[in-house]
Structures are given as C-alpha cells and as structure tokens.
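Colleague: please find the sequence and the predicted model below.
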Amino acid sequence: MSEAMDRIVAIRKVAAVNRWLGIWKWRNEDKDWHIMKRIYPFVLHLPLTFTYAALMWIEVFRSEDVAQAGNVLYMALTILVMLIKILNIWYRRQEAAQFIDELDRHEMYKLLRSDEIVFWQREQKTFQRIFYTYIGGTSVVGLTGYLSVLYQDTYELPFSYYVPFEWQNPQRYFYAWSYNVLAMTLSCLSNCLLDTMGCYFMFHIGLLYRLLNRRLLALRETSEVKAIPELRHIFQLHRRLRTLTKQCEILVSPYVVSQFVLSALIICFSFYRLVQMGKSNPGVFATTLQFVGVMIVQIFLPCYYGNELTFSAHQLTNSVFNTNWLEYSVATRKILNCYMEFLKRPVKLRAGMFFEIGLPIFMKTINNAYSFLALLINLSK
C-alpha cells in the first residue's frame, strides 16, 4: 500500500502544468525533442512575460505624476518579483527537479504503517485545497480585470502598460487588450504556481519532521529491543532532513527575499490606487481590492509553512523526552541524551542573510506597507 501511494500527490498536477508553462524541468529532457524542450521556456516567456514587464516599466517612467505611476507600479513590481522567481527556477532547474524526485522516490522516506499513510494523505489533501483556492482566487482577479474594462464608456486596459501604437479606438483596442490578457494570464499562472512549488518544498519537509515526531511518540509503549532499530532509522532520517532543509533554503531563498522586500511597496501602491480612485470606477476598484487580498495571502503562505517547518523540528525534543527512555539501558539513554543535545541546534529557514521565514516577517511586511502608504499619502498632499 505504501509503495502504491503517491507521496507528492499534492503537486503532481501542478508540476505537469509548470512544464507546459516553461517553469519546470521536463522528464527525459536529454532524449526526445530535447532541443525544443530546452528552448521552449524562452520562446514562451520572452515575447510575453519579459516584454510585458519591460513595457510596464516604460509606462512607469513615462508617467507624469505619482498617481499615474501608481496605477502601473503596483503591478510592475509584482511582475518583477515573478521574473525573479522564473530566473531562479531556470537557474536551479536541475536541483529543484532532483529535490522533488528524492522526496518522491527515495526509500528513506517510505511510510511504514497504515496510520502514517492516512496521516500523509490527509495533509496532502489539505495542502491541495489551500493552494487550489489560492490559484482560483488569483484567476478571479485576472478575469475581473479583463472583463470589467469591456463595460466602460472609455477605452481602458485591464492592467496598464506602454502600447507603442494608438490603441484607444475600436480598430486597435482589441490588439492591445488581447496582448494584455495573454501576457497577464501567463504571468499570473507562473507566479502563483511557483509560489505553490516553493511552499510545497517547505510543507513536505515540515511534514517529514512531523512524521519523525509521530514515530518517536509511538515508542512510548515499545521495548528497548524493538526501539533501538527504530531509533537508528529516525536518526538517519533526521540527519538527511537537515540536509534537505538547507537545500530547500537555497531553492526558495531568492524568491522569498524579493517577495518580501517588494511586497510592502506593492501593497502600498495598491492601497494608494484605491484611495485615489475611490468608487468612481467600480470594476477597477473591485479588481484592485481583490488583488490586495491575494497579495496578502501570497506573502502569508510561505511565512506559515516556514513557521510550521521550524515548529515541527523544535517539537522533536519533547517527542524524545516522551519516549519510554526511563526503562532503557544506560547506553541507550546516553545516546538519547546526545541526540537531545544535537536537537538544541535550531532548524530555521532563512531568506538570504536578511531574515527568518516565519510569521513575524509577515507582520513586519504589513506594518511596512502601512507606513509606506501613510508616507505616500502625505507626500501627495
């Protein structure tokens, strides 16, 4: 039953979609159609996401005042973060694929009992529900933006960018609108699916730490003879998990740094746009408001899963103490004591050398966004 179960079922479909979006390594990339598979990401993203980002920044620099720049800047910064995520996954494509492949196939992470399988399946389904809701919410923001401008009296693009021709007329508006929809849809999907993969890395390792806790607690009613082989396996698995945690930090660190450094500005300019707009344009107002909600969720999710990973790793000390160690021999108790000393070394995910990935940085980002907004409103007056 354990062999038949898919251990990464929560992101199996996401990884398949990511391959078609050009942000994940293809299987057997060095065999059939290997040249097409290697150039496909560039053919897809260069004319859409990268060009679209450049046109947005041209529009920012052409703006005549802060209000006009703010209408574009909140999305230009979001697309910039997305480009950093894409470049990061392209650069580390081999390491990311090997990381997921190890979690999926390595014998060390095999589930041993039926209760572990039930636990694993339940947690994977919970992750799926959370991120399918997040992806759906992100899609709703795009659809609201695409459709709301079609019911306005004036010609307006869903998300502003520099258009190198006159587009505010019935003949050419469709071309500008269509490119906007294609580029934004690809950018939107790439952004939220890369978030899903990054959070899954942290979620899966945190889940393995929770599995270690369950196995340690299961030793409470186990004799020393049966406990020693189990403890040996737990020690080996824990040592490997420490290595995986470092690998995970390398994979997610660049995009988490960029996300949190720029998220405060993105939320600030989004709220500033809402304040300047009021309710004069209900469609654009609703789109921007939904965008702010999705952005807050986007920065909360990696904080939550990073915090859960750290908490689950720290719980190992209590789990060791709750084993049946009082009835073990002196030699075994010394080994457990050494293991508890080893557990005093904290397990933390860091985003670069700047901060730890956890709930405190989420609150700090929201506070920074509010401070920037207050400063921007005062400067505009």
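Modeller: Done, it's in.
Colleague: contacts, neighbours, all on C-alpha from now
Modeller: Noted.
Colleague: isn't there a strand covering Cys248?
Modeller: No: counting by DSSP: H, G, I helix; E, B strand; the rest coil, Cys248 falls outside a strand, being helix.
Colleague: this is the comparison structure:
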Amino acid sequence: MTARYSIEVFACSYFGIALTLQGYVNSIVDCTIVAFYGQCELQLKLLRYNLEHLTDLDDVDLQEGTINENTLSYIDDNLIKKRLVHCVKHHQKIIWFLSETQSISNEFVTLQLSVACWTICMSVYKLVTVDMFSGEFFLTIGYLNCMLMQFFMYCYHGSQVLVESEFIAESAYCSNWVDISPRSRRLLLIFMMCCTRPLVICAAKIVPINLESYLAVLKASYTLFTILHKK
C-alpha cells in the first residue's frame, strides 16, 4: 500500500511539473512571437515619424547650406534624396523582418488558430454542464481566459501592424512636401504608391490575423456552442 501510494505521488508530481514546464514554454513562445510583431509595429511608427519630418531642417543642415539664401527656394534635393533613400531601405527591412517572423512562426500560429474555435466552444460548453461553485468550474474559467488572451494578443498586434502600414503613405503626404523640388516630389510619390499595399500578418498564408478574425472566431465558437447545446 505504501509503495502504491509512493508511485501515485511520484506520477502526480511528474505530470504536474511536466505540465507546468510546458505551460511556461508555450507562454515564452507566445510572448516571443508577439514581441516580434510589436517590433514591426514600432519600426513602422518610426518610419512614419521620419516621413512626416522629411523636410525638417536642423542646425547642422542650415550650417552646411542645404537651404539657399532665398527663403523661397526649394530645399536641397540631395538632402531630401538621402532621407528618402533611408526611408525606402527602412521600409524594405521592415518587410523582410516581418516575412522572416512569419516564416518562423507560421506553423505554430496556424495550429493555435486552428484549435482556438473548438477549444473556446468546448470550454464554454463545459461551463454549462458543471456546478458553478465547483473547482472544475473555476479551472475551466481560468483556462478559457488564457485561451482568449493568447488569441487576442496575436490578433491585436497583427491589427496594429496592419493599421500602421496603411498610414505610411498618409504620413508621407503630411510632410511639408511643398518645400521640395518637383523632382523630389515625384520620388516621394513613387514611394507613396509602393506603400499603398498594407502589411498583413497571415496564418497559413491565407487567414489574416487581426481583430476582425478574433471576432469571427468568437462568433463561430458561439454558433458551434449553440448547436451543441440544443442537441
């Protein structure tokens, strides 16, 4: 009897430690991927700031003579071209970084989103069948909150990346482009046209990860729960 009790304690301890470590690993993976999305969002904000202040002149530029004595003359094309080239390279780096992030995390994110609808539905269905004041009820509530938060983190930051990328062209237009030469305006216009396509984070290269997808999954989960509950 003592040996059997010892084996049960060891088995419970082993599974408890294993599940705890697995939970920590999943949390680390989620936080890492979301941090990469947040980095893309931050870089897009920096790019938008640089575009909005594309024609600003600091003290160094004035000392180097980037603006002529005539205050009505255009800002030096070389300065604008240099800054615009930097913005173009920055934008290309952001696209590359986002592509690399998706290629690394695509399988994991796709699996998470694939089981999210079914997991949320089964958790809600289980809440209806168990006693409200039981320990199983509170465990299911905690698990459901974790799933919703995990799914929300991906969709929120994916939506933020989409929104920031959509306003790149608008940020370029908000710059004082009237003070640059027609040649520089054409270059800026070409860059704006290249930025009209927003950056969309997708699961399985098909399903966009944004708040609309989050609401769609919740709606599908509720529909599935309604069907099961009626039966």
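Modeller: Received the coordinates, thanks. Predicted model, so just to flag it, every value in this text is computed and none were measured.
Colleague: once they're superposed, tell me the TM-score.
Modeller: The TM-score (TM-score structural alignment, normalised by the length of the second structure) is 0.85; 211 aligned residues with a Cα RMSD of 1.9 Å.
Colleague: aligned partner of Leu211 of the second structure in the first structure?
Modeller: By TM-score structural alignment, Leu211 of the second structure lines up with Leu359 in the first structure.
Colleague: show the contacting residues for that match.
Modeller: Phe300, Cys303, Tyr304, Asn307 (Cα atoms under 8 Å, 6 or more residues apart in numbering).
Colleague: in JSON lines, list those along with secondary structure, distance to Leu207 of the first structure and neighbour count.
Modeller: As requested, the contacts of Leu359 of the first structure are arranged in JSON lines below (DSSP: H, G, I helix; E, B strand; the rest coil; distance: Cα to Cα, whole Å; neighbours: other Cα atoms under 10 Å):
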{"residue": "Phe300", "secondary structure": "helix", "distance to Leu207 of the first structure": "18", "neighbour count": "17"}
{"residue": "Cys303", "secondary structure": "helix", "distance to Leu207 of the first structure": "16", "neighbour count": "23"}
{"residue": "Tyr304", "secondary structure": "helix", "distance to Leu207 of the first structure": "13", "neighbour count": "18"}
{"residue": "Asn307", "secondary structure": "helix", "distance to Leu207 of the first structure": "12", "neighbour count": "21"}
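Colleague: how much space separates the match of Leu211 of the second structure from Pro302 of the first structure?
Modeller: Leu359 of the first structure sits at a distance of 9 Å from Pro302 of the first structure (criterion: Cα to Cα, to the nearest Å).
Colleague: now do Arg350 of the first structure
Modeller: Following Cα to Cα, the distance that separates Arg350 of the first structure from Pro302 of the first structure is 12 Å.
Colleague: between these two, which contacts overlap?
Modeller: By Cα under 8 Å, 6+ apart, Arg350 of the first structure and Pro302 have these common neighbours: Ile357.
Colleague: so for those two, which sits in the more crowded spot?
Modeller: Counted by other Cα atoms under 10 Å, Arg350 of the first structure and Pro302 do not tie: Pro302 has more neighbours, with 25 against 19.
Colleague: could you pull out the helices for the first structure?
Modeller: 9-20, 34-45, 51-62, 66-91, 93-105, 114-148, 173-217, 224-277, 282-314, 316-321, 330-342, 359-380 (DSSP state H).
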